[in-house]
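Asks: fold the following for me, if possible:
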Amino acid sequence: MPVSALDDHLGYWMRAASNAVSQGFARRLADQGVTVAEWAVLRVLYDAPAMAPSELAARMSLTKGAISKLSDRLQAKGLLTRADHPDDRRGHLLDLTATGRALVPSLAAIADANDTAFFDVLDPPEKAALDQLIKALVVRHGLTGTPVD
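Replies: The predicted structure follows:
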């Protein structure tokens, strides 16, 4: 029975492309002192009011432990605050600091530039087709988590 080669699999090619675009983005973010996972937390909090860590974990499909570690790092960097929850004496709310809020648009511009640098080798119809197909795969497989690695 023949054994398929690594590059006989669509997943192999998707991973090669994903690794290249993700690693480029990670390097660009590292220059700003932020990881991809930290960027994802900052971006989610940018559009939302202060929220409990459990809500953030659910929104991002991460564990509470992962959110705790990420929020500790972001707080140490002065980008996130923890405040007592007004309705739950045991809980707290996570929110961006003014510095964190000001940083998000420049990080989003880095994300945009990274996408442009990688995907502009495709012409507009190719890019649209790729976008449509990848989104269809994500929706049809019920993938809801925020990719952070």
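Asks: alpha carbons only for contacts and neighbour counts from here, please
Replies: Will do.
Asks: longest strand anywhere in the chain?
Replies: Ordering each strand of the chain by length in residues (DSSP state E) puts strand 88-96 first.
Asks: buried stuff in that strand?
Replies: For strand 88-96, burial by neighbour count (16 or more other CA atoms under 10 Å) applies to 92-96.
Asks: another for comparison:
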Amino acid sequence: MTHAENVSDLFILGNLVQEFVNHVSHTQGKTLAALTDASVTLQQVLLLRRLASSSESTPSALAEQMHMSLPAVSQMVERLFQLDLVSRIDSPDDRRKKQLSVTRHGRALLKRIAEARTADYAAGIASLSPGVRTALARVLQDALKEL
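Replies: Next up is the predicted model:
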């Protein structure tokens, strides 16, 4: 298989994954309701998730990881700080730098959103036959192991 064929196959598979997710996500609106209730945007939640799972905890590191400008990340961090979802402390090495961490409230929000997403996806795949659900679970487990 040539490189071009491999890229083409990956693009086709990527498109199928996207189409599948579009069919099964947000079927009940629980995820969107959780975001609205918390007064946060999807980008803010993605930043919060990144911060919760990353060893890097400075705005500049987050900006680099998320391919965003530092001012955009700083603005999101400020909003998350105001909502008590993120804490900021001066870096021990350089007081001009801030170390960020997800607060207890932020972790609780991430948990609520994850539960809402799971409920939305479960509702979205409920119409699949048991055999297809079993096969899908097996393929997804295998794929996650490799990732």
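Asks: ok, back up a step: right, and the pair among the buried residues of strand 88-96 of structure 1 with maximum separation?
Replies: Using CA to CA, those span at most 13.4 Å, a distance reached by His92 and Leu96.
Asks: picking up where we left off before, now for the longest strand of structure 1, which elements pack on it?
Replies: Judged by 3 or more CA pairs under 8 Å, 6 or more residues apart in numbering; DSSP states H and E, strand 88-96 of structure 1 is in contact with helix 36-46, helix 53-60, strand 80-85.
Asks: out of the ones you listed, which gets nearest to Arg15 of structure 1?
Replies: With distances scored as CA to CA, the stretch of these nearest to Arg15 of structure 1 is helix 36-46 (17.0 Å).
Asks: residues in contact with the closest one?
Replies: Helix 36-46 of structure 1 is contacted by residues 25-26, 29, 51, 70, 74, 95-96, 100-101, 104, 107, 146, 148-149 when judged by CA atoms under 8 Å, 6 or more residues apart in numbering.
Asks: circling back: superposed on structure 2, what's the mean shift for the longest strand of structure 1?
Replies: Strand 88-96 of structure 1, aligned to structure 2 and superposed, deviates on average by 1.6 Å (mean CA distance after the TM-score superposition for structure 1).
Asks: where does stretch 107-122 of structure 2 end up in structure 1?
Replies: Using TM-score structural alignment, the residues of structure 1 aligned to stretch 107-122 of structure 2 are 101-116.
Asks: what mean distance separates the matching stretch from the matching residues in structure 2?
Replies: Comparison of stretch 101-116 of structure 1 with structure 2 after fitting gives an average deviation of 2.0 Å (mean CA distance after the TM-score superposition for structure 1).
Asks: return the set of buried residues in that stretch.
Replies: For stretch 101-116 of structure 1, using 16+ other CA under 10 Å, the buried residues are 101, 103-104, 107, 110-111, 114.
Asks: just stretch 42-58 of structure 2 next, same as before
Replies: By neighbour count on 16+ other CA under 10 Å, the buried set for stretch 42-58 of structure 2 is 44-45, 47-48, 50-52, 56-58.
Asks: out of the buried residues of stretch 101-116 of structure 1, list just those in helices.
Replies: If you go by DSSP state H, the buried residues of stretch 101-116 of structure 1 have 101, 103-104, 107, 110-111, 114 in helices.
Asks: my guess is Pro53 of structure 1 contacts Gly65, does it?
Replies: No. Pro53 of structure 1 lies out of contact with Gly65 (CA atoms under 8 Å); the separation is 9.4 Å.
Asks: okay, these two: which has more neighbours?
Replies: With neighbours defined as other CA atoms under 10 Å, Pro53 of structure 1 and Gly65 compare such that Pro53 has more, 22 against 12.
Asks: tell me the counterpart of that one in structure 2.
Replies: So Pro53 of structure 1 corresponds to Pro59, using TM-score structural alignment.
Asks: wait, isn't that match in contact with Ala72?
Replies: No. With contacts counted by CA under 8 Å, Pro59 of structure 2 stays clear of Ala72, the gap being 9.7 Å.
Asks: in structure 2, which residue is closest to the centre?
Replies: Leu46 (4.5 Å; CA atoms, centre = their mean).
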